[in-house]
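Asker: here is a sequence with its predicted model. Questions after.
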Amino acid sequence: MKKNNIMLLTGILLFSSFSSISCGNKSKATEATEKVITVQVPPFDADSAYQYVKDQVDFGPRVPNTQAHVDCGNYLAGQLEKFGAKVTSQYADLVAYDGTLLKARNIIGSYNPENKKRIALFAHWDSRPWADNDPDEKNHYTPILGANDGGSGVGVLLEIARQIQQQQPELGIDIIFLDAEDYGTHQAYTGEHSEESWCLGAQYWARNPHVQNYNARFGILLDMVGGLEPTFYRESISERYAKDINRKVWKKAKELGYGKYFIDEVQGGATDDHLFINRIAGIKTIDIVPSDPEAEYSFDPHWHTVKDDMDNINRNTLKVVGQTVMEVIYNEK
């Protein structure tokens, strides 16, 4: 039966082809299939992204309940407004694992807000209140600058926002800076260490999105995307909730020649903002986050240490991640 069906279909196609030739022109359907649409994606400016990272670090540690946190939040909202986004700020009092009340602020910049087809891009903008992974125990209660862990993802997204202002993608884009991600349990804490102590701003946004009944086709979270020599594997929680998005992004990175950075294998798992966006909001979201299977700590080697500063930010890494994300969002129809 299958063979006969194939022969019959072949005959129909041949007859259709001869008919088209005798009429002297191609059908509109044939013309449509032959037409190749090429999207001209703007080039990501790594120097610009680097400056946005530095601007954040210059405020100092962006720990909730500090003046640096307030000032940096105002800067981020102002930059999104400058780049033409509709800006929404979510202010919330969030309770940390130790009972501290955090004056938190999620900052959302929306482009083409009337478009129901949307993509959400996330990064956290706060920094860790303690360098509790520092080799020197004297630093274990010292706030970190968070150049990579916090600053880099925000810097990449600010540059993407600047590019979107100049050339809009076809879909609506929401750039979402999440707060209170890094106020999770201190390593020395003797009480319960739960995953819910992390990503408080993401948990709040997932339950209370900035637009009622908000939805997005997918989300991409950027975390620690500016290190010196990172490798980005397909993170396991992302793979569980959004395997198709993982494959879409890693395929695009390979096409761009970034295969040595984006390793097309599943490795590691991170309790990060995307976990709660997937679990609570039901928006399939991946995490682009470094992983080194041979290192003692699989994230950046300066993770949660006082060395997470501008000396360890690489413009080329910002370019690799930023260009990959832009290629994905501009080619989405």
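Answerer: Nice, I can see it.
Asker: going by C-alpha atoms from here, please, whenever you check contacts or count neighbours.
Answerer: OK.
Asker: top helix in this protein by residue count?
Answerer: Longest helix of the chain, by residue count under DSSP state H: helix 2-23.
Asker: which secondary structure elements does that one sit against?
Answerer: Applying 3 or more CA pairs under 8 Å, 6 or more residues apart in numbering; DSSP states H and E, we find helix 2-23 packed against no helix or strand.
Asker: and residue 218, what is it in contact with?
Answerer: 118, 119, 120, 245, 283, 284, 285 (CA atoms under 8 Å, 6 or more residues apart in numbering).
Asker: just give me the closest of those to residue 204.
Answerer: residue 283 (14.4 Å; CA to CA).
Asker: the strand or helix carrying residue 155: which residues count as buried?
Answerer: Applying DSSP states H and E as the criterion places residue 155 in helix 153-166. Buried residues in helix 153-166, counted by 16 or more other CA atoms under 10 Å: 153, 154, 155, 156, 157, 158, 159, 160, 161, 162, 163, 164.
Asker: presented hereafter is structure B, for comparison with structure A:
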Amino acid sequence: MQEFSKGVALMLLVLTLLCCNSKQSSSEQTTTSETATTMVKAPLFSGDSAYVYVEKQVKFGPRVPNSAAHTRCGDYLVAELKRLGCTVTEQTFTATHYDGRKLNARNIIGSINPQAAKRILLASHWDSRPVADEDPTNKTGAIDGANDGASGVGVLLELARTIQQAAQKPGVGVDLIFFDVEDGGNSAVAKDKFTGFCLGSQYWAANKHVPGYSAYFGVLLDMVGAKGATFPKEAFSNQYANEVTRMIWHTASQLGYSSYFVEQDGAAITDDHLPVNETAKIPMVDIIHLQLNNPQKTFFDDWHTHEDDMRNIDPKTLKAVGQVLVQVLYQESI
């Protein structure tokens, strides 16, 4: 009887543990189900077409303010946005360089579905660095800026083309802003926190292209085309637009792009999203290529060098960023 009682007790213990494990598993499945987002159908984004848009900008030459290449590229962007069905606004202004020079500048805004009350702001800078200050062998002259500048603009142009050709348009309004004079600063000599960078976004934030303009949220693209790019969650994005950041990275994960949109906190970067967050009071996220676990180097290897040319650009990276943005827009239409 004693041995029999021990056997029964052991059996009851095993059954109890199995039952608890089953309940725990069921609870975990429920939790996973609750956090998963139902993905609405969104059109496919072409990384190859975005690559062509990047290449077209680079072919103009360095897009440095007050240069002929800058003027020609700006005219091209305006014409292309109009061709893609956007309502275009050119915001011209005179920017003051940190050394006192006057720069002829223009922010270029393309609006999709301008009548919609709910609006999403997507942005990138379209000028390029006037000096290759990080180049190990030749620090003179302007750079092509294929990744640092042209990649983000290329993604946004392809996004506009994707929406234009889609049978079903997103239910939200979209404003594409190409900020000018972002990349001419010098942290060694400038006297304010922007150190001479982000002049176009500072101007727009204080002088919006539509009086009283606001957006539900914004997304900035900066250096989004390099091979093997990694986009951790930039610190100011977490500070000012935490919920939007989490939503975008969650969307990327569901689309299978976690190798790009890394679930890791990144450095705080002074970029065009700061004036939008702090002056315009629109929560804006910065999707920006940052090195992981490398205290010696913040950005991609060829940042601010003459090697930032089309050899850096990978259609797969452009596809990942563009597809995530398209999905985000269509999710916001629900």
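Answerer: Everything's here; your move. Quantities reported herein were computed from a predicted structural model and do not represent experimental measurements.
Asker: post the TM-score for the overlay when you can.
Answerer: Remark: TM-score between the superposed chains equals 0.86 [TM-score structural alignment, normalised by the length of the first structure]; 294 aligned residues with a CA RMSD of 1.5 Å.
Asker: any idea of the angle the helix or strand that comes right after the helix holding residue 155 of the first structure forms with helix 153-166?
Answerer: Under the assignment DSSP H and E, the closest C-terminal helix or strand after helix 153-166 of the first structure is strand 172-178. Interaxial angle, strand 172-178 of the first structure versus helix 153-166 (axes from the mean of the first three to the mean of the last three CA atoms, to 10 degrees): 150 degrees.
Asker: strand 172-178 of the first structure against the second structure, how far on average?
Answerer: Compared with the second structure after fitting, strand 172-178 of the first structure deviates on average by 0.4 Å (mean CA distance after the TM-score superposition for the first structure).
Asker: what angle do whatever helix or strand comes next after that strand and strand 172-178 make?
Answerer: Once the chain leaves strand 172-178 of the first structure, the next helix or strand it forms, by DSSP H and E, is helix 200-207. For helix 200-207 of the first structure against strand 172-178, the angle between stretch directions is 140 degrees (the same axes, to 10 degrees).
Asker: show me the helices in the stretch 201-334 of the second structure, by range?
Answerer: Along the stretch 201-334 of the second structure, counting by DSSP state H, counting those that start in this stretch, helices occupy 235-240, 242-254, 273-278, 315-331.
Asker: make a markdown table out of the ones you listed and add distance to residue 24 of the second structure.
Answerer: A markdown table is the format used below for these (distance: least, CA to CA, whole Å):
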| stretch | distance to residue 24 of the second structure |
| --- | --- |
| helix 235-240 | 32 |
| helix 242-254 | 24 |
| helix 273-278 | 42 |
| helix 315-331 | 31 |
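Asker: which one of these lies nearest to residue 130 of the second structure?
Answerer: For the helices of the stretch 201-334 of the second structure, proximity to residue 130 of the second structure was assessed by CA to CA; helix 273-278 is nearest, at 21.2 Å.
Asker: now do the buried residues in the closest one.
Answerer: Quick answer for helix 273-278 of the second structure (16+ other CA under 10 Å): 273, 274, 275, 276, 277.
Asker: I'd assumed residue 201 was in contact with the third one.
Answerer: Yes. The pair residue 275 of the second structure and residue 201 passes the contact test of CA atoms under 8 Å, sitting 6.2 Å apart.
Asker: output the longest helix belonging to the second structure.
Answerer: The longest helix of the second structure (DSSP H) is helix 2-35.
Asker: what distance separates it from the centre of its chain?
Answerer: Put simply, helix 2-35 of the second structure sits 47 Å off its chain's centre (CA atoms, centre = their mean, to the nearest Å).
Asker: tell me the first helix or strand C-terminal of that helix.
Answerer: Using DSSP H and E, the first helix or strand after helix 2-35 of the second structure is helix 47-59.
Asker: ok, now which ones touch the closest residue to residue 214 of the second structure other than its chain neighbours?
Answerer: Distances taken as CA to CA, 6 or more residues apart in numbering place residue 282 nearest to residue 214 of the second structure, at 6.8 Å, with adjacent residues excluded. Counting by CA under 8 Å, 6+ apart, residue 282 of the second structure touches 214, 215, 216, 217, 218, 276.
Asker: quick check: the two most widely separated of the residues you listed?
Answerer: Taking CA to CA, no two of the contacts of residue 282 of the second structure sit farther apart than 216 and 276, at 12.2 Å.
Asker: so what sits against both of those two?
Answerer: 282, 283.
Asker: ok, the spatially most central residue of the first structure to residue 11 of the first structure distance?
Answerer: Centre of the first structure computed as the mean C-alpha position; nearest residue by CA atoms, centre = their mean is residue 221, 2.6 Å away. As for residue 221 of the first structure, its distance to residue 11 of the first structure is 51 Å (criterion: CA to CA, to the nearest Å).
Asker: can you tell me how far the residue nearest to the centre of the first structure is from residue 288 of the first structure?
Answerer: 6 Å.
Asker: same question, residue 68 of the first structure
Answerer: Remark: distance between residue 68 of the first structure and residue 288 of the first structure (CA to CA) = 27 Å.
Asker: these two: which is more packed in?
Answerer: Remark: of residue 68 of the first structure and residue 288, residue 288 carries more neighbours, 26 against 18, as counted by other CA atoms under 10 Å.
Asker: what about the closest residue to that one other than its chain neighbours, neighbour count?
Answerer: Closest residue to residue 288 of the first structure apart from its sequence neighbours, by CA to CA, 6+ apart: residue 222 at 5.1 Å. The local packing of residue 222 of the first structure (other CA under 10 Å) involves 28 other residues.
Asker: okay, buried residues for stretch 232-239 of the second structure please.
Answerer: For stretch 232-239 of the second structure, a neighbour-count test (16+ other CA under 10 Å) marks 232, 233, 234, 235, 236, 237, 238 as buried.
Asker: what distance separates that stretch from the centre of its chain?
Answerer: 12 Å.
Asker: contacts for that stretch?
Answerer: By CA under 8 Å, 6+ apart, stretch 232-239 of the second structure touches 245, 261-269, 274, 284-290, 292.
Asker: let's see it at 7 Å
Answerer: Residues outside stretch 232-239 of the second structure that contact it (CA atoms under 7 Å, 6 or more residues apart in numbering): 245, 261-268, 284-286, 290.
Asker: got it, and stretch 219-229 of the second structure?
Answerer: By CA under 7 Å, 6+ apart, stretch 219-229 of the second structure touches 121-124, 147-149, 151-152, 260, 273, 284-289, 312-314, 317-318.
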